[in-house]
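Participant: Predicted coordinates and the sequence they were generated for:
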Amino acid sequence: MGEGDAGSGGSGATAAGAALRSGDEHAFAELTDRHRRELQVHCYRMLGSFDDAEDLVQETFLRAWRSRESFQGRSTVRAWLYRIATNACLDFLDRRQRQPGPLVAPRSSRVPGPGRASLPQAEIPWLQPYPDRLLDPPAPPDVEPDAALVAKETIELAFLAAIQHLPPRQRAVLILRDVLGWPAADTATLLDGTVAAVNSALQRARATLRQRLPQRRTEWPAATDPSAEERAVLQRYVTATESADLTALAALLREDARFTMPPEPTWYEGRDAIIECWAPALIGPTAWKDWCHVPTRANRQPAVACYVRGPGRPRYHALGLDVLRIEAGEVVEVTAFPPRVFPAFGLPMTR
């Protein structure tokens, strides 16, 4: 796909085009850098990986600089950059050919309940969390007021995992149409396709999402800030872990809760199975006796950075980042990421 612009841009876009084509690096940076945050979120949704999204944003700006003379002002700079970023992500996905694989469940104690059917499970080893501190504001509010905040339902881990099952072009169509609210005609122009093809891809993508997302997702709160209930549950989770109180941890988990550890292809489903998995780390001869937790936020969800200190050790060392999904005061899912994600959250590896 080409990197030229198309659509209606107006006199402001024409002036921006002249500034971009001038080759003035300062003018180029002034016009493009203000969109960096929102483009990183866009690439993250496309790829599901924070690290890859950072790389693809850099690739986007490199491509934009190289093709700056193609910008004629027929669209906004923002739309032009989205076209380049989307194409860069599609090229990346075409090279990598990523496909979710089957998970291996070592233990399940889930007792099915009304409306709580198990989700189809898949391994998504590239899935990484996104720090909330980088989400606000992802776009310059004077340009796109409706993009100044990232809604929880479009960035949460369940949504990110679900859209990884979509073919890349369907994923791009769904993000542009349903997440960013682009018209079908503008989406077709960006993807060098037709409105009919875009509408067809969107229908198929929505059908796949209905199968992959939790059944009760429409009941989740859409607020971007943590609720008092979420903060309270997170504190109870921290207190129970630090005191090795398995009974208190079990009381926090919903009966059909799930525990996953990307990139490991294992998952635990059901309160009893999860507690059995966690027990050796909390009690007994192999337990980590000295814990330290730092609350944070990831993907508009409560999270906690876990550190442990071994006997006689002077410092705590990073163990992992737990991201919690909480419904009605219960923990329904814990996604534990390895400590290599800590730098993105501004977290030290030792304390």
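Facilitator: That came through fine. Note that the coordinates shown come from a computational prediction; the quantities given were computed from them, not determined experimentally.
Participant: can we go C-alpha only for contacts and neighbour counts from here?
Facilitator: OK.
Participant: any idea which element the spatially most distant residue from the centre of the chain lies in?
Facilitator: Computed with Cα atoms, centre = their mean, the residue of the chain farthest from its C-alpha average is Gly312, at 37.8 Å. For Gly312, there is no host helix or strand (DSSP states H and E).
Participant: Check the spacing between it and Pro285 real quick.
Facilitator: Separation of Gly312 from Pro285 (Cα to Cα, to the nearest Å) stands at 16 Å.
Participant: same question, Thr32
Facilitator: Using Cα to Cα, Thr32 is found at 56 Å from Pro285.
Participant: and here's the other structure:
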Amino acid sequence: MLDTTENAVTSALTRARATLAGELPGRADAPLPGSPRERRIVDTFARAFEAGDVEAIVALLTDDAWLTMPPLPLEYQGLDAIRTFLDSVVMRDGRRYVLYPSRANGQPAFGYYVRDPRTPVLHAHGVLVLTLSGDRIGALTRFSDTALLARFGFPRTLRP
């Protein structure tokens, strides 16, 4: 069908895998989905995020971690940049969140809601996807489009 030999296809796959390994370092040793190792990392992250513990979140990140917010062109790389963003934007003024687990593209994810200090209502804030690398988190992808929550089965508001 492709008019190529099995050896040529094998060689192309080998080169492609090597290229991807260079582009996504650490992904090969990411824990298996749903494994106790993955649950431990994800649960630790969720507790730290809900507690507003920026230092505990940063301690879970790889040294070269990324925080991105598609479709916004904002990207933060490295522990100091991510710490500053979390402190000054995400957790500002004592803001607290409640996370509800999900999965996105085979990766651990959360629908996350901000607590309203005046009412018991939780307001949708977006979807947060974790990219694991070994026993750490190599990337946080934050989607702030609350309409995306419906695709994951989450409502815009919740009462805990």
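Facilitator: Yes, it's here. As the structure is a prediction and not an experimental result, all values here were calculated from the model.
Participant: what's the TM-score here?
Facilitator: The TM-score (TM-score structural alignment, normalised by the length of the second structure) is 0.80; 150 aligned residues with a Cα RMSD of 2.6 Å.
Participant: Relative to the first structure, which residues correspond to the longest strand belonging to the second structure?
Facilitator: When the second structure is parsed with DSSP state E, its longest strand is strand 122-133. Aligning strand 122-133 of the second structure against the first structure (TM-score structural alignment) gives residues 316-327.
Participant: In the second structure, what range does stretch 261-270 of the first structure match?
Facilitator: Against the second structure, stretch 261-270 of the first structure falls on residues 69-78 (TM-score structural alignment).
Participant: again but with stretch 157-172 of the first structure, I slipped
Facilitator: Mapping stretch 157-172 of the first structure onto the second structure (TM-score structural alignment) gives no aligned residues.
Participant: Distance from the chain centre to that stretch, please.
Facilitator: 11 Å (Cα atoms, centre = their mean, to the nearest Å).
Participant: mind checking the end-to-end distance for it?
Facilitator: Stretch 157-172 of the first structure: ends 17 Å apart by Cα to Cα.
Participant: and the gap between the spatially most central residue of the second structure and Phe110 of the second structure?
Facilitator: Nearest to the geometric centre of the second structure sits Leu130, at 2.1 Å (Cα atoms, centre = their mean). Note on Leu130 of the second structure: its distance to Phe110 of the second structure, by Cα to Cα, is 9 Å.
Participant: now Pro73 of the second structure
Facilitator: With Cα to Cα as the criterion, Pro73 of the second structure and Phe110 of the second structure are 21 Å apart.
Participant: Neighbour count for those two, which is higher?
Facilitator: Phe110 (23 against 7; other Cα atoms under 10 Å).
Participant: Map the more buried one onto the first structure.
Facilitator: The equivalent of Phe110 of the second structure in the first structure is Val304 (alignment by TM-score structural alignment).
Participant: thinking the residue nearest to the centre of the second structure is in contact with Thr141, fair?
Facilitator: Yes - using Cα atoms under 8 Å, Leu130 of the second structure is in contact with Thr141, at 6.5 Å.
Participant: After the single longest helix found in the second structure, which helix or strand is next?
Facilitator: If each helix of the second structure is counted by residues according to DSSP state H, the longest one is helix 6-23. Per DSSP H and E, the first helix or strand lying C-terminal to helix 6-23 of the second structure is helix 36-51.
Participant: give me the stretch of the first structure that that next one matches.
Facilitator: Using TM-score structural alignment, helix 36-51 of the second structure pairs with 228-243 in the first structure.
Participant: Off-centre distance for the matching stretch?
Facilitator: For stretch 228-243 of the first structure, the separation from the chain centroid amounts to 23 Å (computed by Cα atoms, centre = their mean).
Participant: Would you mark the buried spots in it?
Facilitator: For stretch 228-243 of the first structure, a neighbour-count test (16 or more other Cα atoms under 10 Å) marks Glu230, Val233, Leu234, Tyr237, Val238, Thr239, Ala240, Thr241, Glu242 as buried.
Participant: Among the residues you listed, pick out the one closest to Phe259 of the first structure, please.
Facilitator: Using Cα to Cα, the shortest approach to Phe259 of the first structure within these belongs to Tyr237, at 14.1 Å.
Participant: ok, that closest one to Leu249 of the first structure distance?
Facilitator: 6 Å.
Participant: now swap in Leu202 of the first structure and tell me
Facilitator: 41 Å.
Participant: Neighbour count: those two, which is higher?
Facilitator: Leu202 (23 against 20).
Participant: quick one: the longest helix along the first structure aligns where in the second structure?
Facilitator: Ordering each helix of the first structure by length in residues (DSSP H) puts helix 77-96 first. Per TM-score structural alignment, helix 77-96 of the first structure has no counterpart in the second structure.
Participant: could you say what helices and strands that helix packs with?
Facilitator: helix 25-32, helix 36-47, helix 50-66, helix 168-174 (3 or more Cα pairs under 8 Å, 6 or more residues apart in numbering; DSSP states H and E).
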